[in-house]
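Student: Only the shape, not the letters, is given here:
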């Protein structure tokens, strides 16, 4: 079972939540994400995609803080989703040393830059804010291991899509994982840009 091969801190948290059995999507996706491949993860709502994102991000970072630069970046469609995902991550990482930071769009960009500079392991943001931070040298991406996009349907809009293209051009080599309900044509285009040799997992 995928859960049995995860970090001890993750297994402990899952046991406390009485989550004992992975969903069919998690059984298929977690081992492949752990392998380090670029992956399109497609499954209907309530298939366990967000939990998979949480678990595999924690696993990739081995549940411990390292340095000051983010090692995982997660992009979402809007500010409310960013804050909701931040709250969920905090619930899962509470007994680890992992530092999670959410870029609240309501805060001034200089404040975001200074708080990120203090040190974070997992950075959650919208494409607009992330692109602005990169343009202002507000985030160090040299230590990045994992770049995820959650509920990627929002990329059908022109502005987020162009922001993603600009962001990924700024990144060093890392693993890319995109979560969506379906394999949309606009996502397929990423194979020519940053989703090289990507695998697709679907339900």
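Tutor: Here it is on my side, so go on. Here the structure is a predicted model, which is why all the values come from computation and not from measurement.

Student: From here on, just use CA atoms for contacts and neighbour counts.
Tutor: Fine.

Student: Which other helices and strands does the longest strand anywhere in the chain contact?
Tutor: Determined from DSSP state E, the single longest strand within the chain is strand 175-180. Contacts defined by 3 or more CA pairs under 8 Å, 6 or more residues apart in numbering; DSSP states H and E place strand 175-180 against strand 39-42, strand 146-149.

Student: contacting residues around it?
Tutor: Strand 175-180 has contacts (CA atoms under 8 Å, 6 or more residues apart in numbering) with 33, 36-44, 49, 145-153, 194-195.

Student: Give me the buried entries from those.
Tutor: The neighbour count (16 or more other CA atoms under 10 Å) marks 33, 37-43, 49, 145-153, 194-195 as buried among those.

Student: From the chain's centroid, how far away is stretch 17-32?
Tutor: Mean-position distance between stretch 17-32 and its chain equals 17 Å (CA atoms, centre = their mean, to the nearest Å).

Student: For it, list every residue counted as buried.
Tutor: Within stretch 17-32, the residues scored as buried using 16+ other CA under 10 Å are 22, 25-26, 28-32.

Student: Okay, one more to line up with it:
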């Protein structure tokens, strides 16, 4: 039974928030927003499970802004009232941008801190005191240990993309962060999947939570047209380059397993005339920001990324997602293809599967509970190598040395041609009357200008110095 979606205007949100939503063109909430916002506004803990691209950010940003506006306080230096933890830099920046857009008429102080940049600007922002702080776990703990941030007065704690936190090994840092906060706080957990370890962490931190599960765990958006192509590993880059002959692939994300692989794919596409860039953990923050900004503005047709950025890319109008290599973790497939078909739009996801990746494909189909449409790419394997007949192989059992191979092949060409002609001409002659093609060809061929027998390569003599020891001379002559 489909639940009726409550409009934003009927949720009791702050008028300033409704004004910002109207200016952005948002009128009807998504299912996760409709179910989560009323309970979060009441101060309850919440565990939300929803597909990637269904609006989880607004599901916690809007009620947090409403609660802070209802109880305004002057920011205390080196503290924050609301803390949102994010696994990646890109996702942290986009969450902070969402808070700034929705709270444009409220005047709250919002900051984002992550690694890869200098500490100076972040320390100055923390010194003034914040209403909302979006951070990655590593850099957040650095500031806590340097005593530039105090979490003892934090009122709201949000853990976004909790399952990726587990994949990146952030469970221990999360517990360290939580241990520095007061027990009287509101906790919000949002994720697309719910592994066992994250379920245990949620049980430790959440108090009588409201569970909102819009769809079954690890399911994909219905609007995404998914398919898989069985192709050899060495053929993948050429196939990817050929796919961009289709003008429908206007804005495409390509995901690889490794950072080096992302650079190689981007360089291959650039060499083929396709505007492409790469984004991964080895890039500096400025390089990542420039590549992402160019992709958003349409200057890049393709952005090649690793799984570290799979959840941090929120770009409108992504037409296609290509899994150049299947992920080791099946749940990562859900987040990869969730970059397209966002906010109710349509999209396509194509996965390249090499023969040695069939087990990964079966794991993905088992986790997502659906069978992907499969196709086989045209192979580029060369034709089967021609095998010479036995009478010709017998004369070539002892190959010539490297120094005479070219000349021997040139001298033997007339003999081979004559033997082939004689064999064709005597096809209808009885076996008893036939002449050996090898003997006939050898007799009919002109004498070679140089002997074709392989000659033994003679090691050139090396003059040794007069003062060399006898042992050296003995070793040289005995080689």
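Tutor: Thanks, I have it. Fair warning: this is a prediction, and the values are worked out from it, not measured in the lab.

Student: hey, where'd the helices end up in the stretch 101-250 of the second structure?
Tutor: Here the stretch 101-250 of the second structure has its helices, by DSSP state H, counting those that start in this stretch, at 120-128, 137-145, 162-167, 171-179, 196-205, 236-243.

Student: now the last one: which residue numbers in the first structure?
Tutor: To tie it back to what came earlier, the one meant is helix 236-243 of the second structure. Helix 236-243 of the second structure corresponds to no residues in the first structure, going by TM-score structural alignment.

Student: Okay, buried residues for that helix please.
Tutor: Under 16+ other CA under 10 Å, the buried positions of helix 236-243 of the second structure are 236-237, 239-241.

Student: any chance of those in CSV, plus distance to residue 228 of the second structure?
Tutor: Below are those laid out as CSV (distance: CA to CA, whole Å):
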residue, distance to residue 228 of the second structure
236, 12
237, 15
239, 13
240, 13
241, 16
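
Student: Closest one of those to residue 90 of the second structure?
Tutor: Proximity of the buried residues of helix 236-243 of the second structure to residue 90 of the second structure (CA to CA) peaks at residue 240, which lies at 25.7 Å.

Student: Out of the buried residues of stretch 17-32 of the first structure, list just those in helices.
Tutor: When DSSP state H defines the helices, the subset of those inside them is 25-26, 28-32.

Student: Can you tell me which of those is closest to residue 10 of the first structure?
Tutor: Nearest member of these to residue 10 of the first structure, counting by CA to CA, is residue 30, at 13.0 Å.

Student: Quickly note the distance from that closest one to residue 9 of the first structure.
Tutor: Residue 30 of the first structure sits 16 Å away from residue 9 of the first structure, going by CA to CA, to the nearest Å.

Student: Now for the equivalent of residue 59 of the first structure over in the second structure: which residues touch it?
Tutor: Alignment note: residue 59 of the first structure maps to residue 66 in the second structure; criterion TM-score structural alignment. Contact partners of residue 66 of the second structure, counting by CA under 8 Å, 6+ apart, are 13-14, 17, 41.

Student: Among the residues you listed, which one has the most neighbours?
Tutor: Neighbour counts for those (other CA atoms under 10 Å) peak at residue 17, which has 23 neighbours.

Student: Just give me the match in the second structure for residue 26 of the first structure.
Tutor: Aligning on TM-score structural alignment places residue 26 of the first structure opposite residue 33 in the second structure.

Student: Can you say which helix or strand has residue 288 of the second structure in it?
Tutor: helix 285-296 (DSSP states H and E).

Student: which part of the first structure lines up with that helix?
Tutor: Using TM-score structural alignment, none of the residues of the first structure align to helix 285-296 of the second structure.

Student: need the next SSE after that helix, C-terminal direction.
Tutor: Immediately after helix 285-296 of the second structure, counting by DSSP H and E, sits strand 302-305.

Student: Please, where are all the strands along the second structure?
Tutor: Under DSSP E, the second structure gives strands at 46-49, 80-85, 110-113, 130-135, 156-160, 186-191, 210-213, 224-230, 252-255, 276-279, 302-305, 320-323, 347-353, 373-376.

Student: Where in the first structure does the last one fall?
Tutor: Read that as strand 373-376 of the second structure. Per TM-score structural alignment, strand 373-376 of the second structure has no counterpart in the first structure.

Student: I'd like to know which elements that strand is packed against.
Tutor: Judged by 3+ CA pairs under 8 Å, 6+ apart, the packing partners of strand 373-376 of the second structure are strand 224-230.

Student: Compute the inter-axis angle for the strand it packs on and strand 347-353.
Tutor: Using axes from the mean of the first three to the mean of the last three CA atoms, to 10 degrees, the inter-axis angle of strand 224-230 of the second structure relative to strand 347-353 is 20 degrees.

Student: if I look at the residue nearest to residue 172 of the first structure when sequence neighbours are not counted, how far off is residue 179 of the first structure?
Tutor: Leaving aside its chain neighbours, residue 172 of the first structure sits nearest to residue 142 (6.3 Å; criterion: CA to CA, 6 or more residues apart in numbering). Residue 142 of the first structure is 24 Å from residue 179 of the first structure, where distance means CA to CA.

Student: Just name the most buried of the helices of the stretch 101-250 of the second structure.
Tutor: Of all the helices of the stretch 101-250 of the second structure, helix 162-167 has the most neighbours on average by mean count of other CA atoms under 10 Å, namely a mean of 22.

Student: Can you check which part of the first structure that one sits on?
Tutor: Taking TM-score structural alignment, helix 162-167 of the second structure hits residues 152-157 over in the first structure.

Student: What lies in contact with that stretch?
Tutor: So stretch 152-157 of the first structure is contacted by 76-77, 160-161, 178-181, 186 (CA under 8 Å, 6+ apart).

Student: make it 7 Å
Tutor: Stretch 152-157 of the first structure is touched from outside by 77, 161, 178-180, 186, with contacts defined as CA atoms under 7 Å, 6 or more residues apart in numbering.

Student: What residue in the first structure is paired with residue 417 of the second structure?
Tutor: Alignment note: residue 417 of the second structure maps to a gap in the first structure; criterion TM-score structural alignment.

Student: Please apply the same query to residue 334 of the second structure.
Tutor: Checking with TM-score structural alignment, residue 334 of the second structure has no match.

Student: Same question for residue 51 of the second structure.
Tutor: In the first structure, the residue matched to residue 51 of the second structure (TM-score structural alignment) is residue 44.

Student: isn't its match right next to residue 181, touching?
Tutor: Yes. At 4.9 Å, residue 44 of the first structure counts as touching residue 181 under the criterion of CA atoms under 7 Å.
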